Structures are given as structure tokens and as C-alpha cells.
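**Q** what's the 3D shape of this:
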Amino acid sequence: MRRAMSRRLPLTVVTTTQSVPLGERTTLRLGGPAARFVHATTAAELVEAVRTADASTEPVLLLGGGSNLVVADRGFDGTVVHVATKGWRADPLGGGIVQFTVEAGEDWDGVVAEAVAQGLGGLECLSGIPGLVGATPVQNVGAYGVEIAQVLTSVDLLDRRSGKVHQVPAAKLGLAYRTSVLKGTDQAVVLRTRFALTAGGMSAPIRYAELARTLGVDQGERVPADAARKAVLELRRGKGMVLDSADHDTWSAGSFFTNPIIDDATFTGVLIRIAQVLGSDVDVPTYPAGQGHRKLSAAWLIERAGFRKGHVGPGGRVALSSKHTLALTNRGGATTEDLLDLAREVRDGVRAAFGVELHPEPVFIGCSL
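**A** The predicted structure follows:
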């Protein structure tokens, strides 16, 4: 790895545009217009744009890659601040650890690719996830046995109440399964992130069984980081989880529902319901989720409730992905309300069949289930 490398892009002037279609800036390709749209390309511009918008009386929406947003058909009657900040830096800390500092507006998969190219391990299993860097700690993004919580060391946050910028350790972010103290609140804006990665070109230990099988290794082994990245991208493409404008299976917000976490007592009741519906000899997949709790597979529940891959929603304009039942997709010409109708059908069907409540993963703007 070359030492203390960084990339900086030229500063540009903040511009404000009126009535910008948000459907063009979300991976679902759904949503009405924003009344006003500000494009911020540096951290200083982002801070100023947010402070200026906060000084007004209208609502403010921070927009990154649009990969986890469901925007109402009527749009957003306020100011959208587009996070387009760029730049990264790699600083060796000793002991084979490298601090990788990245601005919030960088494309996430591009950052993973750069880390791998620089011989840094730790992010490769998170390859192919759409969106921007600033969203990853908010959701505690995870895939194939790795979560952001395992590599994140700190973030720089703009506190919108005080208007000040603080560096906050990852340990104070409340990082848990697909959540953090930043999720569900608009009181802080992520400006940049810092990750502790390992030099030497090897991956983090491969924990996910499907990925280990693809790589032909035992769980817990390390492989070259670029090999892990290629395998993850191959698996994600097979599930329609790598963005492709020509493939409607990728016109989605990724996994629409989180895997439900329930306590052991509730699980006993769920097993009874499953046995009544599917038979007593069914093997129900579960995963550890802390003492007295377990995680169920949302995809398994959806399929067993009768919703197969490709299940069609209103007018054929929306459907479950033909590759992955957790992805709700826009087949072209859909509305947000079409998508929500399909989501309600799936959620209610799983509840009716098994007594399990599915919760959506995306952020809803101006709409709800």
C-alpha cells in the first residue's frame, strides 16, 4: 500500500434548483419533486447548506445515493440537501492497521473497490451495496457476515441543534442490527467516516457460509481481499442486488424488510403457527440475536406465506424481484403507492400466516405503511 494517499476534488459553488424530480435520484426510481434542491460538494458547503436550510421554517431532507428511500408521489415540499462531498485518505497507524478516512458523499462501492485496490482488508464483504458512505453508519450496513460496526472507528457529525461539528467514536453511536442512534432522527449529519482496515491484501475472516462455499474455504479463513470482493459481487448479482439500469430487478431499495428478531417465548408461538401452516417437520432457519432472542429469515417467511419470487403487485407495475423475495421492485411506470400496496400485502400476509410482524428497512418520506 502506498503511504498517506488521498484524493481531493476541486471545490464548486453551492447551487439551488427548483422542483427537482426525486424519482431520478432514488434507486427505486419513484417519488415526486423536491421544492428546492441544493447540491453540496464539500464538507464546508454541506455544513453551510444545512445551517441555511435549518434557519428557514420549511422541512429539510438530506439525500445521499437514494438507495434506501421511499419518497411519496407528491414529493417533498421543502429543501433537499444533496450530499455530494468527495475525498478519502489512508494513514498507516502501525501494527498493520490503516485508518481510512472518507467523505460522506463518496459512492460506497467505489470506496470498497479503492480499499481493496490499496491492499486494505475489512470492507470487501460489503461490496456492491448501493448508496453513499455517509449512510453506512446510520443503518449499520451489513452483508455476508460483516457489519460497519466491525470496522468503523469514528464519524464527524454536524449537530443541527448547536450547529457545531464533533468527532464521535463509533462506540457512542449505538450500532446494532441495521440501526444506530442516528437512524430515525434528523438531528445530526454525517460529514465523514473513519475505518480501521488491515494492510497486507487479505480479507477479514470469512464468516458467512454461502460466501465460504463460493470461495471454496472453511468459515473463519481469510482470502485475498480482491477474491472476496469478486465473489460477493457475483452472489449479489445473482440476487439482483447490484444496480443495473437495464435490469428491473435492481430497481429497488435493496432488502425491503429486516429479518425479525424475537424473544424465545414468542418464537415458541411462531413455531406452533408454522407447524399448523406448513407441518411439524419443517426446519425453520434461525440465527443468534443476543441472549434470549433469535433472528428469523424474512425471505423464508415471505416465501412460506405464499409470496414467491416475481410475485406481481398492482397492475404489474411492481413485483417482488425474480431473484430475491426481499426486494420490492419497480417494473416501470409504477407509483410509490403501488409499491406500498405490495409491501402491505406481503407484510399482512406474513402476519396472518405466522404471527410475525415484518418491519421495513427503507426510510419513508411523506408516506408510510
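**Q** Every contact and neighbour count from this point should use C-alpha atoms.
**A** Fine.
**Q** tell me, how many neighbours does Val284 end up with?
**A** As a burial measure, Val284 scores 12 neighbours (other Cα atoms under 10 Å).
**Q** State the distance from it to Leu326.
**A** Shown here: Val284 relative to Leu326, a distance of 17 Å by Cα to Cα, to the nearest Å.
**Q** Just list the residues touching the nearest residue to Tyr177 once chain neighbours are set aside, thanks.
**A** Once flanking residues are discounted, Tyr177 sits nearest to Asn140: 6.8 Å by Cα to Cα, 6 or more residues apart in numbering. In this structure, Asn140 makes contact with 147-149, 175-180, judged by Cα atoms under 8 Å, 6 or more residues apart in numbering.
**Q** Could you single out the nearest of the residues you listed to Leu158?
**A** Ranked by distance to Leu158 (Cα to Cα), those are led by Ser180 at 16.0 Å.
**Q** burial of Glu24, as a residue count?
**A** The number of residues packed around Glu24, counting by other Cα under 10 Å, is 14.
**Q** Revised request: answer the last question for Glu337.
**A** Neighbours of Glu337 under the rule other Cα under 10 Å: 19.
**Q** ditto for the one 4 residues further on
**A** Asp341 has 15 neighbouring residues, counting by other Cα under 10 Å.
**Q** can I assume it sits in a helix?
**A** Yes. Assignment of Asp341 by DSSP: H, G, I helix; E, B strand; the rest coil places it within a helix.
**Q** roughly how far apart are it and Gly313?
**A** Computed as Cα to Cα, the Asp341 to Gly313 distance reads 7 Å.
**Q** Find residues that contact each of these two.
**A** With contacts taken as Cα under 8 Å, 6+ apart, Asp341 and Gly313 have no neighbour in common.
**Q** Another for comparison:
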Amino acid sequence: MLVDNDAPLAPLTTLRLGGPARRLVTAVTDAEVVETVRAADAAGEPLLVIGGGSNLVIGDAGFDGTVLRIATEGFALDGTLLELAAGEVWTDAVARAVDAGLAGIEFLAGIPGSAGATPVQNVGAYGQEVAETITEVVAYDRLLHETVTLTGEDCAFSYRHSRFKADPDRYVVLRVRFRLADEGGMSSPVKYAEVARTLGVEAGQRVELRTAYETVLKLRAGKGMVLDPEDHDTWSAGSFFTNPVLTDDQYAAFLRRLDGLAAPAYPAGEGRTKTSAAWLIDNAGFRKGHGTGRPATLSTKHTLALTNRGGATTEDLLALAREVRDGVRAAFGVELVNEPVMVGVTL
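**A** The predicted structure is shown next:
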């Protein structure tokens, strides 16, 4: 276990923003993770748990407490069953699963962060989400003071949400277990229209597993969503806003504001419709690269990513986020909700 005082946090996040931690603990075993959490809780110490730092917006003042960085390693395959330690790099895990010829997470290629964060956010992209394959999550329960195993059903997954996100101070994820599929070298059915178009297939068809994986990587890279230290479009937290899910009344009000525009619409359960945050941002007048010349701008490749151009502060980023959120609300009456976790700051 490595302990640092007054440790900078910005280098541990993909946004490269945020002030220092009073105390930073890097844990490389599950036992060290549990020990650190127990010690902080016993002392009444504020605790922040981070993995890959890809979904965090940390305030400029930093964190006045213990930051636990989970750096555990572990990739274990038993047939189609995959167990990952929470600190495993997600992009590497997906690549290894594809190398093993197993389908189920191939459309989640290139997503930065750690395996332990995937059930918290119910990470998803291109028509696939981890809720489809997670069978169990092993976590330390800070309320019961013991390690517990939650089934996929226990996790209460929904769109970019879970039991862990609903109660962020209770569980610390240690291990994640998946049931993948051997489809004879083929992918899961292609669900996402953009992927299907790129592959030249109909929705519902399968393609070669590696072709699906490589196609998603290229699509993400084209949007600045694959980490590259030299490309400031990737100095982001990925998609900053979730796609709004509207009730029937909210959707009817939204349609009245469109003034002839045709907005994307997808069924999202009984009485609910999902629309596109990227479409809303673009049609509210915020184009790619909006804010050029400022320290924080929209990505030049994707309107959903808010980026640090190299000298930004967290407040610079939040000012841009508020400008976009308020502009979309004024144009369409829809409230955008941030996807990254806010630490010491709010929109």
C-alpha cells in the first residue's frame, strides 16, 4: 500500500483537473482496499474512491480527506465466465475477452476507466451495456462492515444507473463477474444504427467478433473518445450529459418546442421516451469546438464531450457545462443531467 500526503489528483483523472487530496492511498489488493475503507470510516474521515478517473469532476479545492485509488489486478476466465478485479483497466479487459473469442462486451471497446466502475454507472455504448452480462458484484458494504456478493438483479441496473450509484457511500466494488458468450467467433447482435451502417449490416445481425471490436474503436477514436495524451479532445470525461428520458407529458411539451425539427426518439419503457443529448446541444447552437480560445471547450469531434484544452480549471469546465445546460433548457425545455460524478462541486 502506497500513502501520499497532499497528493495531486488531476493526473489521476482523464480531464486532468482538480486540486490535491489531503491523503492518497493506492491499494493493490482487496485486503488493502477493505483496510483503508474501514480505517477511514472508523476515524470519521471523508473518503473518495477512484479507479481510472474517467468519470470524475473534482473541484479545484481538491478533497479534504482520504482518496483511495484502487489499483488491484486480476483477469480470470473459466469457460465463458469472466472475473475482473476492480482495478483492472477496462479497455485491456475487453481486448483480452475478444482475444479469447468471447462476445458480450465487444461494443464497449475503448471506454476508459476501471472494471470496478462499470457496474456503478452501468457503463454502456453502441447498444450494449454491462447490465446484460454482469452476474455478480463483490463489494465491501460499509453499512454492514463486511464483504458481500450482489447478483445482477440485486444491482438494480437501469440506464446509466445502479444500486451503487443510488447509494454511493455504501459499497466499494472489489470484483465484477460476467457471463460472456462463445458465438463461434461472432459478435453479439448489432443493435446500434451507426454501427450497423458502418458495418453494412442490418440491426440484429452478427459480424465477426474482432471486426465489431475494431469498428467500435475506430468510431470512438473519430469522436475523440479513445484516450490520447497528445489530443486534447480526449482530455474529457467522455459524454458529459446523459440522454434525457422524458415522460409522456414532458415529451409532448418537447415536441411543441421543436418548430418543425425532427429530434431523435427512442422507446424507454412504458410512458417514457429517450432523446439525444448530442442532438439537443447541437441544435441549441453549441457546435463542435464551441468556446474556441477558452481553456475549456466542447470537443472538436463530439458535442457531448467537454474538454480541457491544457490550462483549464474545474470552474472553467463547469462554466461551459452550465452554459450548455442552460442553453438547451432555454431552447427546448429539457434539463440535461451530468453523467460524471461531481466531487466538491455542483452544476
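**Q** Superposing both, give me the TM-score.
**A** Taking TM-score structural alignment, normalised by the length of the second structure as the basis, the two superposed chains have a TM-score of 0.98; 345 aligned residues with a Cα RMSD of 1.0 Å.
**Q** before we move on, the earlier item: what subset of the contacts of Asn140 of the first structure is buried?
**A** Listed as buried from these are 147-149, 175, 177-180; burial here means 16 or more other Cα atoms under 10 Å.
**Q** Now, those that are in strands?
**A** When DSSP state E is applied, these are split such that Glu147 fall in strands.
**Q** Need the buried ones among the contacts of Asn140 of the first structure in CSV (columns: distance to Asp247 of the first structure).
**A** Output for those, formatted as CSV (distance: Cα to Cα, whole Å):
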residue, distance to Asp247 of the first structure
Glu147, 27
Ile148, 28
Ala149, 31
Leu175, 33
Tyr177, 29
Arg178, 26
Thr179, 29
Ser180, 32
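**Q** Just the closest of the buried ones among the contacts of Asn140 of the first structure to Arg29 of the first structure, please.
**A** The shortest gap between Arg29 of the first structure and any of these belongs to Arg178, at 23.0 Å (Cα to Cα).
**Q** any idea how far that closest one is from Pro137 of the first structure?
**A** As judged by Cα to Cα, Arg178 of the first structure and Pro137 of the first structure stand 9 Å apart.
**Q** count of neighbours near the aligned partner of Asp233 of the second structure in the first structure?
**A** Taking TM-score structural alignment, the alignment pairs Asp233 of the second structure with Asp249 from the first structure. Asp249 of the first structure sits with 27 neighbouring residues when counted by other Cα under 10 Å.
**Q** Would you confirm that Asp249 of the first structure contacts Lys323?
**A** Yes. Asp249 of the first structure sits in contact with Lys323 when judged by Cα atoms under 8 Å, with a separation of 7.2 Å.
**Q** how about the helices of the stretch 251-369 of the first structure, start to end?
**A** 264-278, 298-304, 336-354 (DSSP state H, counting those that start in this stretch).
**Q** looking at these, which is closest to Thr85 of the first structure?
**A** Across these, Thr85 of the first structure has its closest neighbour in helix 336-354 (28.4 Å, Cα to Cα).
**Q** Contacts made by that closest one with the rest, please.
**A** Contacts to helix 336-354 of the first structure, defined as Cα under 8 Å, 6+ apart, come from residues 30-31, 70-73, 270, 273-274, 277, 301-302, 305, 307, 313-314, 317-319, 328-330, 356-359, 368-369.
**Q** Pull out the buried residues from that helix.
**A** In helix 336-354 of the first structure, the ones that count as buried by 16+ other Cα under 10 Å are 336-340, 342-343, 346-351, 353-354.
**Q** between it and helix 264-278, how many degrees?
**A** Interaxial angle, helix 336-354 of the first structure versus helix 264-278 (axes from the mean of the first three to the mean of the last three Cα atoms, to 10 degrees): 90 degrees.
**Q** Just tell me the aligned range of helix 336-354 of the first structure in the second structure.
**A** Mapping helix 336-354 of the first structure onto the second structure (TM-score structural alignment) gives residues 314-332.
**Q** That stretch vs the first structure, mean deviation?
**A** Comparison of stretch 314-332 of the second structure with the first structure after fitting gives an average deviation of 0.4 Å (mean Cα distance after the TM-score superposition for the first structure).
**Q** Hmm, Ala85 of the second structure is touching Ala93, no?
**A** No. Under the criterion of Cα under 8 Å, Ala85 of the second structure lies out of contact with Ala93, with a separation of 10.2 Å.
**Q** Pick out whichever of those two has more residues nearby.
**A** A side-by-side neighbour count of Ala85 of the second structure and Ala93, using other Cα under 10 Å, places Ala85 first with 25 against 20.
**Q** Give me the number of neighbouring residues for whichever residue in the second structure pairs up with Thr15 of the first structure.
**A** Per TM-score structural alignment, the equivalent position to Thr15 of the first structure in the second structure is Leu2. By the criterion of other Cα under 10 Å, Leu2 of the second structure has 9 neighbours.
**Q** Leu2 of the second structure contacts Thr26, correct?
**A** Yes. Using Cα under 8 Å, Leu2 of the second structure is in contact with Thr26, at 5.1 Å.
**Q** Residues that sit against both of these two, list them.
**A** Here Leu2 of the second structure and Thr26 share no contacting residue, scored by Cα under 8 Å, 6+ apart.
**Q** related to what we said a few turns ago, after alignment, which residue of the second structure pairs with the residue nearest to Tyr177 of the first structure?
**A** Aligned by TM-score structural alignment, Asn140 of the first structure pairs with Asn122 of the second structure.
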